[in-house]
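**Student:** model this:
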Amino acid sequence: MGIGRSHITSFLVGCSLYECTWVQLVTQPWPGLADTVMFHRVFWTFPPCIEAFKHCKPLISIDGTHLYGKYGGTLFMAIVQDGNANILPIAFAVVEGETKEAWLFFLPYLCHHVTPKPGVLVISDRHKSIDGVLNADDSLWKPLHAFQKFCTRHIASNFMTHFKNKDLKKVLINAAYSKSQWEFAHYFRRLRGENEAITKWLDEMPRSQWAQFADEGRRFGHMTMNISECISTVMKGSQNFPIMAFVKSSYFRLGELFARKSSEVLAQL
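**Tutor:** Alright, predicted model coming up:
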């Protein structure tokens, strides 16, 4: 998408709908046109989201979903939940695709501007691009600042790709959800007895990243990325919007959400 230089400021003003909104826009040159650049990526977050995260569980679900407008691309979101099970997106990015470079753009800004406190848990699928960024030598998402966990449903899906056994998939899920080491060992032995290759495959992941008994309570019982997918469903109607319209839509929808939740709280007083 071409953006004239005079329009970049307008784009940022469109994103910065009120004071302290944080936006990072990245463009690239339009071939053959010295005064024109193309949209490449944008990250944004709103002050109420940053403030709200301070009062939520220290757990972030990150995910990407396709955009279906004229220019395509992928929407990244970071989602959190408070103690009353209210779900809130706290940061967004529109990028070219779910690549390592795109996650390397999104995750450092998320850490610096939205989730700077230590001890945060990040739950995601096992996409190699996410894993590569979270575990890079200079990553800001390593213990003790942050801890990485995997979504059980995505692990089960990967299991079916490799082993194609629905009955053993249920055993795997039971192992992941086990709350004690004894219970986990019971299901793990069943998997090993059926096919030792399964347990070797599972041992490629640290147990603390997929087994509930070993997560030190950091998951708060969140074994899947359901909170991300709930928000993806809510934002679904916006996935065909142009990028500026999508950014503004996220602002107005969040404004409605905060206003509604505020009214609900006041009604309880």
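
**Student:** going forward, measure contacts between C-alpha atoms and count neighbours the same way
**Tutor:** Will do.

**Student:** Show me what the helix or strand where Pro108 lies packs onto, helices and strands only.
**Tutor:** Secondary structure assignment for Pro108, by DSSP states H and E: helix 100-113. Under the contact criterion of 3 or more C-alpha pairs under 8 Å, 6 or more residues apart in numbering; DSSP states H and E, helix 100-113 touches strand 87-95, helix 128-134.

**Student:** export those to TSV and tack on mean neighbour count?
**Tutor:** Output for those, formatted as TSV (neighbours: other C-alpha atoms under 10 Å):
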stretch	mean neighbour count
strand 87-95	24
helix 128-134	18
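
**Student:** nearest residue to Ser232 other than its sequence neighbours?
**Tutor:** Thr65 (7.3 Å; C-alpha to C-alpha, 6 or more residues apart in numbering).

**Student:** want to put them side by side, so please do this one too:
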Amino acid sequence: MMRSRVVSSLFVDRIRAKPKLKLVEIIHEFKNYYGIDISYYHTWFGKELTKLDVHGDESKSFNELVWYVNAVKGTNPGSLCVLECEAGINRFRRFFVSFGGCIVGFQYCMPLLFIDATFWKSKYYGQLLCASGNNGNQAFYPLAFGVVDSETEENWTWSLQHSAAILLPMGRVVTFFSDCNQEFDIEVPKSGYGKLLQDYVINLFSICAYAVTEEEFKVAMDKLVIVGSSKVKAFISDLSRDHYANTFFKGMRYGQMASNLAE
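**Tutor:** Sure thing, here's the model as predicted:
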């Protein structure tokens, strides 16, 4: 226990800055800096103690969500804060929050909403669904967040329905952006293509997306269909070109194409 406490006290700043610091890294650093060997168990337990000190007890934090919802609504008028639990057992299922101040401020941002998801970095696996605007300084403006168990169509529908409850009263037409680059990368695996050909295929798709005329779009698409595999062709055929191609998009982009909030 003493050794674990020593690890916790000496590495608290490192683990706070890098929560995913590997145990083997801690063991090697402990040896290099202090010339002392420490067991894997004491290293693991020391890191757990540090995480507890820095972030608190994650399991107990779920019990505070009911209080948090009431606190948000009481101190930030106009907020939309929804906690959903499984019926009968009251086990956490998902959580949505949009602060009243952010809702008011979004009305002064461009009518653009970027949606994305990132992994929830804790011992309880899940994902954070994000909806963010774009302010006058071309910086992201946080509007809403959803905490869910996984990135599924059901969870996204649930989150977007709550987002719609915020946006509809504003009376503005809002353009949604969703980054699908990684999906296309999956359809163009490196093996079998080679890096150069893979980059060429992805570049052709980018030309299709950014094309400003139908002729430019057709030329790039014809090349893409020729060099793309059957998986690429199937992927493209399932896409509505008015959703990803600048030429056919019926709404307003305001000079934007896509953005990845997770980064």
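
**Student:** so what number do they get for TM-score?
**Tutor:** Scored against TM-score structural alignment, normalised by the length of structure 2, the superposed chains reach a TM-score of 0.64; 197 aligned residues with a C-alpha RMSD of 2.9 Å.

**Student:** In three-state terms, label the residue nearest to Ser232 of structure 1 for me.
**Tutor:** Three-state call for Thr65 of structure 1 (DSSP: H, G, I helix; E, B strand; the rest coil): strand.

**Student:** Please say which position in structure 2 it maps to.
**Tutor:** Taking TM-score structural alignment, Thr65 of structure 1 has Thr118 as its aligned residue in structure 2.

**Student:** cool, and Leu25 of structure 1?
**Tutor:** Alignment note (TM-score structural alignment): Leu25 of structure 1 maps to Leu83 of structure 2.

**Student:** helix or strand for its match, which one?
**Tutor:** Using DSSP H and E, Leu83 of structure 2 maps to strand 80-85.

**Student:** and that strand, what other elements does it pack with?
**Tutor:** Short answer (3+ C-alpha pairs under 8 Å, 6+ apart): strand 80-85 of structure 2 packs on helix 65-75, strand 92-98.

**Student:** so how far is that strand off the chain centroid?
**Tutor:** 19 Å (C-alpha atoms, centre = their mean, to the nearest Å).

**Student:** For it, which outside residues touch it?
**Tutor:** Residues outside strand 80-85 of structure 2 that contact it (C-alpha atoms under 8 Å, 6 or more residues apart in numbering) are 65-66, 69, 72-73, 91-100, 166.

**Student:** go again using 7 Å as the cut-off
**Tutor:** Val69, Arg91, Phe92, Arg93, Arg94, Phe95, Phe96, Val97, Ser98, Phe99 (C-alpha atoms under 7 Å, 6 or more residues apart in numbering).

**Student:** Please apply the same query to stretch 171-181 of structure 1.
**Tutor:** Here stretch 171-181 of structure 1 has contacts from Thr152, Ala156, Phe184, Tyr187, Phe188, Trp210, Ala211, Gln212, Phe213, using C-alpha under 7 Å, 6+ apart.

**Student:** please redo it, this time with the cut-off set to 10 Å
**Tutor:** 151-153, 155-156, 159, 166, 168-170, 183-191, 198-199, 202, 207, 209-215, 217, 221-223 (C-alpha atoms under 10 Å, 6 or more residues apart in numbering).

**Student:** try stretch 240-259 of structure 2
**Tutor:** So stretch 240-259 of structure 2 is contacted by 110-112, 114-116, 173-181, 205-217, 239 (C-alpha under 10 Å, 6+ apart).

**Student:** before we move on, back to that, how close does the strand holding Leu83 of structure 2 sit to structure 1?
**Tutor:** Averaged over the aligned pairs, strand 80-85 of structure 2 sits 1.2 Å from structure 1 after superposition, using mean C-alpha distance after the TM-score superposition for structure 1.

**Student:** Tell me the buried residues in that strand?
**Tutor:** By 16 or more other C-alpha atoms under 10 Å, the buried positions in strand 80-85 of structure 2 come out as Leu80, Cys81, Leu83.

**Student:** relative to strand 92-98, how tilted is it?
**Tutor:** 180 degrees (axes from the mean of the first three to the mean of the last three C-alpha atoms, to 10 degrees).

**Student:** Report the next helix or strand after the helix or strand where Glu183 of structure 2 lies in sequence order.
**Tutor:** Assigned by DSSP H and E, Glu183 of structure 2 belongs to helix 181-187. Next along the chain after helix 181-187 of structure 2, taking DSSP H and E as the criterion, comes helix 195-210.

**Student:** residues of that next one that come out buried?
**Tutor:** So helix 195-210 of structure 2, judged by 16+ other C-alpha under 10 Å, has buried residues Gln198, Val201, Ile202, Leu204, Phe205, Ile207, Cys208, Ala209, Tyr210.
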